[in-house]
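Engineer: Fold the stuff below for me.
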Amino acid sequence: MNIVFMGTPEFAVPSLEKLIESGHNVMLVITQPDKPKGRGKKISYSPVKECAIKNNIEVFQPPKLKNNKEIFDKLSQLNPDLIVVAAYGKILPEEILQIPRYGCINVHASLLPKYRGAAPINWAIINGEKETGITIMYMEKGLDTGDILLQMSIPILEEDNSETIHDKLAVLGGNALIDAINKMVDGALMPVKQDDSKATYAPILEKSIGLINWQKDAVEIKNLVRGLRPWPVAYTYYKGNMLKIWAAEVYSYEGKEKPGTVIYAGNTLVVKCGKDALKILEIQSEGTRRMTVEEYLRGHIIGKGEQLEGI
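Structural biologist: As a prediction, the model looks like this:
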């Protein structure tokens, strides 16, 4: 099958690699334009571009898709059987969706119709879901509303966070993609319409989402911590200074202190929540590296009974 692949970040790389390994003809890779990165503002390639170059596949990086005659003409000339999209970063206009004879399919990191939108992995963890997965779906004008072609699921374990689930789903996405394409070639796919009444939305992450509300249950706060790695990271304030919380666990506690109160500070840090308490495991203060709480408390004094500030 002749395929055009569209993707940008690390999540999309296993899907591209699987396509290449499967023997399908990846005619072209479309990815976001190169961007300056780091303090030196050195131009950086996307992970997908790096993969394409390594495999001698032509790369095209249009600044926009909508009303772009160049990209439309290029795709029309190539006349691919299928366009595969995995975390490309822009919505495909209708004129592009209509080009390939098998349509355009997307590798989406949730079990649709749950978590349509930009940050499905993060919101599934923040909301305490016990499983997630990959949906291979037809693309249409709506946001992640197309017919479902295939789904694969995995459990979200207590020790998982958005980074570990991202990596697991990236691999699963590649496997699900090849399975779906093989079934498509064999005529064995049965598209299923999404039940819009069960749809939930996973909006783009903003830094403000990370501010901890200590009135909430410790389980909810732990899920926020798990779901916001590596950005924007859950955070609180101590005497006006931001403290980023990278890892934490629930600490069973029935005391009556005000939520946000430090109830233990020695070689660890335990903070009262609306229900139970949160044992902080990894922390980062402004201008320092991320470290264990034990390391942090060797150089910083936070006393029992002091207050951490949040919402």
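Engineer: contacts and neighbour counts: CA atoms only from here.
Structural biologist: OK.
Engineer: Could you measure from residue 31 over to residue 215?
Structural biologist: To residue 215, residue 31 is 43 Å away according to CA to CA, to the nearest Å.
Engineer: which of these two has more neighbours?
Structural biologist: In this view residue 31 and residue 215 are compared by other CA atoms under 10 Å, and residue 31 has more residues nearby, 27 against 16.
Engineer: tell me the contacts of that one?
Structural biologist: Residues counted as contacts of residue 31 (CA atoms under 8 Å, 6 or more residues apart in numbering) are 6, 7, 8, 46, 48, 49, 59, 60, 61, 62, 88.
Engineer: Next, the structure of the following sequence, for comparison with the previous one:
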Amino acid sequence: MRVVFIGTVEFSRKALLKLLELNVNVVGVVTKAKSEFNSDFANLVDVCEEQGIGYKYVNNINHPNNVKWIEQLKPDVLFCFGWSSLLKPEVLTLAPHGVVGFHPALIPANRGRHPIIWALALGLNKTGSTFFFMDEGADTGDILNQKEVLITSDDDAASLYNKIIEVALGQIEEFIPELISGKYKRIKQIGEGNTWRKRGKKDGEVDWRMSSKLIMNLVKALTRPYLGAHFVHNSEEYKVWKCEVGTTEKLTNIEPGKILKIEPDRMLVKTGDGALWLTEFDEIKDIAVGQYI
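Structural biologist: Predicted coordinates for the structure are as follows:
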């Protein structure tokens, strides 16, 4: 089975290494030299050069020159794991078995953008890892393999990302023999599902009027490898990477955003229904107890 691999993030790299570990015949790799928006960007070229695999840096994968490059490799299937733009029919129809894509959610639920971030920000207790046959829609094609991934109260973006990768690599081991033999199932997506929108900068801003739980969810969702939740003080933006519950008392006579305590390496801030300790955050200029953020 001849495979052309498309990807440009950390999961792409680990999936490519897994395919090579399974002795899959990867005949070409399409990737990017850099990314302006993938915070988990990974360059795949060192793997390609070490393994003697031809590769091509692209910006627009649907450009005729890139389509021609893939076509001449005569792939049986394309794997597209970690690519943020839609593939047009010219690419989708290049291989007899089509293009297998990946989405870290239980599609048809939660198609669309930023699925790990939204799952944590919304406080979901589970998500998923889904490999599917790509069509012209966004995450709408037939499912090849899907597994549930539980989200615990201790999870943040990094731990959930790693959980999903671990599950996904196991799925690859399952479906590769099926693809090679041609004995695989295409499972139709049932129900309309939903599609998460692209996040904007405002979605990452902490509003201290929110509950402590919602603020913690937001911080967990946006912590590394992502860009971090932020708040604004004196017109300057500061990142917060970790926080923990400081009190669940109502403190009804204290306004949200007020600094209640400052200790070495942490700061207690009033929230909508209690208070949170910020335990990892940017150093704030000219801050004191009693001030507001």
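Engineer: what's the TM-score for these two chains?
Structural biologist: The TM-score (TM-score structural alignment, normalised by the length of the second structure) is 0.88; 285 aligned residues with a CA RMSD of 2.3 Å.
Engineer: quick revisit: between all of the contacts of residue 31 of the first structure, which two are at the greatest distance?
Structural biologist: Using CA to CA, the contacts of residue 31 of the first structure span at most 14.4 Å, a distance reached by 48 and 62.
Engineer: more neighbours, these two?
Structural biologist: More crowded of residue 48 of the first structure and residue 62, by other CA under 10 Å: residue 48, with 29 against 13.
Engineer: on average, how far is the longest helix anywhere in the first structure from the matching bit in the second structure?
Structural biologist: Counting residues, the longest helix found in the first structure (DSSP state H) is helix 162-186. Per the superposition on the second structure, helix 162-186 of the first structure and its aligned residues are separated by 2.3 Å on average (mean CA distance after the TM-score superposition for the first structure).
Engineer: what packs against the helix or strand just after that helix?
Structural biologist: Next helix or strand after helix 162-186 of the first structure toward the C-terminus (DSSP states H and E): strand 201-202. Applying 3 or more CA pairs under 8 Å, 6 or more residues apart in numbering; DSSP states H and E, one finds that strand 201-202 of the first structure makes contact with strand 116-117, helix 120-126.
Engineer: Mind checking which residue lies nearest the centre of the first structure?
Structural biologist: Nearest to the mean C-alpha position of the first structure, by CA atoms, centre = their mean, lies residue 121 at 4.6 Å.
Engineer: Give me the aligned partner of that residue over in the second structure.
Structural biologist: By TM-score structural alignment, residue 121 of the first structure lines up with residue 116 in the second structure.
Engineer: do the same with residue 98 of the first structure
Structural biologist: Under TM-score structural alignment, residue 98 of the first structure pairs with residue 93 in the second structure.
Engineer: Mind checking what secondary structure residue 30 of the second structure has?
Structural biologist: strand (DSSP: H, G, I helix; E, B strand; the rest coil).
Engineer: So it sits against residue 55, correct?
Structural biologist: Yes - counting by CA atoms under 8 Å, a contact exists between residue 30 of the second structure and residue 55, whose distance comes to 5.8 Å.
Engineer: now the helices for the first structure?
Structural biologist: Under the criterion DSSP H, helices of the first structure are mapped to 13-21, 47-54, 69-78, 94-97, 120-126, 162-186, 218-227, 293-299.
Engineer: Same question for the shortest one: list its buried residues.
Structural biologist: Of the residues in helix 94-97 of the first structure, those buried by neighbour count under the rule 16 or more other CA atoms under 10 Å are 96, 97.
Engineer: hang on, the earlier thing: run the chain-centre distance for the longest helix of the first structure.
Structural biologist: Its chain's C-alpha centre and that of helix 162-186 of the first structure lie 15 Å apart, by CA atoms, centre = their mean, to the nearest Å.
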